[in-house]
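*Asks:* here you go, sequence then predicted model.
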Amino acid sequence: MKQPRTLVEKAVDSFLQSLRQRNASVHTIKAYAQDLTSFATYVGPRRWSRIDHLVVRGFLSELYAKGLSKTSVARALAAVRSFYKWLAQEGVVEQNPAKLVSTPRLPKKLPRVPTMEEVNAVLDGDLPDNAAFPERDRLMLELLYGCGIRNSELVGIDLDSIRTSESLLLIRGKGKKERYVPFGESARQALDAYLPARQKFLAEKKKSTPSLLINLRGARLTTRSVGRIVKQIAVARGLSSDVHPHTLRHAFGTHMLEEGADLRAIQE
């Protein structure tokens, strides 16, 4: 004999019907139906007053026990919260017990590292037509990738930080620690092209600054500006819009490891 539908099961049916009336997508309704059917089965014939945050927590524990991922469990909790929000709007319940349950911490997705070919396409390709200071932007890219330095370290470089004869940069890192970082031939060429352009620009603006990289006002370039410029160039060369200065630093380390470099040497 078929069991009569429980209070919660009937409410789930009504909630799903309300989603259809609001023209929710088929995919959304299917996801809610799956999660809330599981919830209704778990709570069984309990009345609303007997379903508290401990019951909701027990439901999530059962999902974990069945082998569901944190992402799936988080989605189920979100479905229960939405269900209870609707119940409150309908005057069925006064409180939402799911609000008292913490969302599972989801694992952070590791950023995709551009391939060596993709990075070379950015470094070797033409800069966007709207590049305001192409010599500076080229040097910026060469130092970020070729030296593997941080955005904050890049903008902190002064003219007197450069030891041209030895191809070294004095980098002031976290905790005011200083270290010398070598730069290669590509960076040297970019530096040789930029310095005269920088000097001319500052002379025209009648400005003076110790900063190596300058903005269009003749002042030190900011990390925010570096991020914006890197993204513009990357997108123009066909890379994802989520590329930022740290992406080039990450690529530097990854590509060195792929070429057989020692991890400790990279970290230093």
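*Replies:* Sure, I can see it.
*Asks:* going forward, measure contacts and count neighbours with C-alpha atoms only.
*Replies:* Fine.
*Asks:* can you pull out the helices in the stretch 101-250 of the chain?
*Replies:* 116-124, 134-147, 151-155, 185-205, 223-236, 245-258 (DSSP state H, counting those that start in this stretch).
*Asks:* point out the most buried one among the ones you listed.
*Replies:* helix 134-147 (a mean of 22; mean count of other C-alpha atoms under 10 Å).
*Asks:* touching, residue 249 and residue 144? I think so.
*Replies:* Yes: contact criterion C-alpha atoms under 8 Å: residue 249 and residue 144 qualify, at 6.1 Å.
*Asks:* this is the comparison structure:
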Amino acid sequence: MAAPGMGVWQHAGGLDMLHDLQAAVSEYIGWLQLEANRSPNTVRAYQSELARLTSFLAANGHSLALGDLRHEDLRAYQRHLAGRLKGPASRARALVAIRSWLRWLAREGFMERDLSNGITLPKL
């Protein structure tokens, strides 16, 4: 089990895996701060964008289990952003944060596959 406040872990097949999106976001934010040495503004922006994603998924009946996250969920959020955010730069900023998180999840072995390849950025 991870330290308090550092996410919820379950042991499966020799791999430690986060099992919910909110814990995965928390772990990623900690990594951004401590290991990636990102600026406080970047960390806040990424945290905000990932919180918006999880809120959208919860409000629209999508599972918050990490293993249940699918390309379809991410495409639904992209459509939501296209309707909510005026400019392509704002949408791109949100999607860059999500894509970075998804790549981190795959690289660290928390997800079996990298879902970031399904995230396309709007043309600026």
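*Replies:* Everything's here; your move. Values in this document were obtained by computation on a predicted structure and should not be read as measured data.
*Asks:* TM-score of the superposed pair?
*Replies:* Superposed pair, TM-score by TM-score structural alignment, normalised by the length of structure 2: 0.72. Supporting alignment: 102 aligned residues with a C-alpha RMSD of 2.0 Å.
*Asks:* returning to what we had before: what would the helices of the stretch 101-250 of structure 1 look like in TSV with distance to residue 55 of structure 1?
*Replies:* Listed next are the helices of the stretch 101-250 of structure 1 as TSV, based on distance: least, C-alpha to C-alpha, whole Å:
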stretch	distance to residue 55 of structure 1
helix 116-124	51
helix 134-147	52
helix 151-155	48
helix 185-205	62
helix 223-236	47
helix 245-258	44
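*Asks:* for residue 38 of structure 1, find the nearest of those.
*Replies:* helix 245-258 (41.5 Å; C-alpha to C-alpha).
*Asks:* now do the helix or strand just after the closest one: distance to the chain's middle.
*Replies:* Tracing the chain C-terminally past helix 245-258 of structure 1 and defining elements by DSSP states H and E, one meets helix 263-267 next. The chain centroid and the centroid of helix 263-267 of structure 1 are separated by 24 Å under C-alpha atoms, centre = their mean, to the nearest Å.
*Asks:* spit out the contact partners of residue 9 of structure 1.
*Replies:* 37, 40-41 (C-alpha atoms under 8 Å, 6 or more residues apart in numbering).
*Asks:* quick check: which element contains the residue mapped onto it from structure 2?
*Replies:* When structure 2 is aligned by TM-score structural alignment, residue 9 of structure 1 is paired with residue 22. According to DSSP H and E, residue 22 of structure 2 maps onto helix 21-34.
*Asks:* buried sites along that helix?
*Replies:* 21-30, 32 (16 or more other C-alpha atoms under 10 Å).
*Asks:* same question for stretch 88-100 of structure 1.
*Replies:* 96-99.
*Asks:* nearest to residue 193 of structure 1 among those?
*Replies:* The closest of the buried residues of stretch 88-100 of structure 1, once distances to residue 193 of structure 1 are taken by C-alpha to C-alpha, is residue 99, at 59.1 Å.
*Asks:* quick one: contacts of stretch 37-53 of structure 2?
*Replies:* Applying C-alpha under 8 Å, 6+ apart, the contact partners of stretch 37-53 of structure 2 are 25, 29, 32-33, 77, 94, 97-98.
*Asks:* at 6 Å instead, please
*Replies:* 32, 94, 97 (C-alpha atoms under 6 Å, 6 or more residues apart in numbering).
*Asks:* in it, what counts as buried?
*Replies:* Under 16+ other C-alpha under 10 Å, the buried positions of stretch 37-53 of structure 2 are 43, 46-47, 49-51, 53.
*Asks:* off-centre distance for stretch 43-51 of structure 1?
*Replies:* The answer for stretch 43-51 of structure 1 is 41 Å, by C-alpha atoms, centre = their mean.
*Asks:* that's all I had, so thanks and see you.
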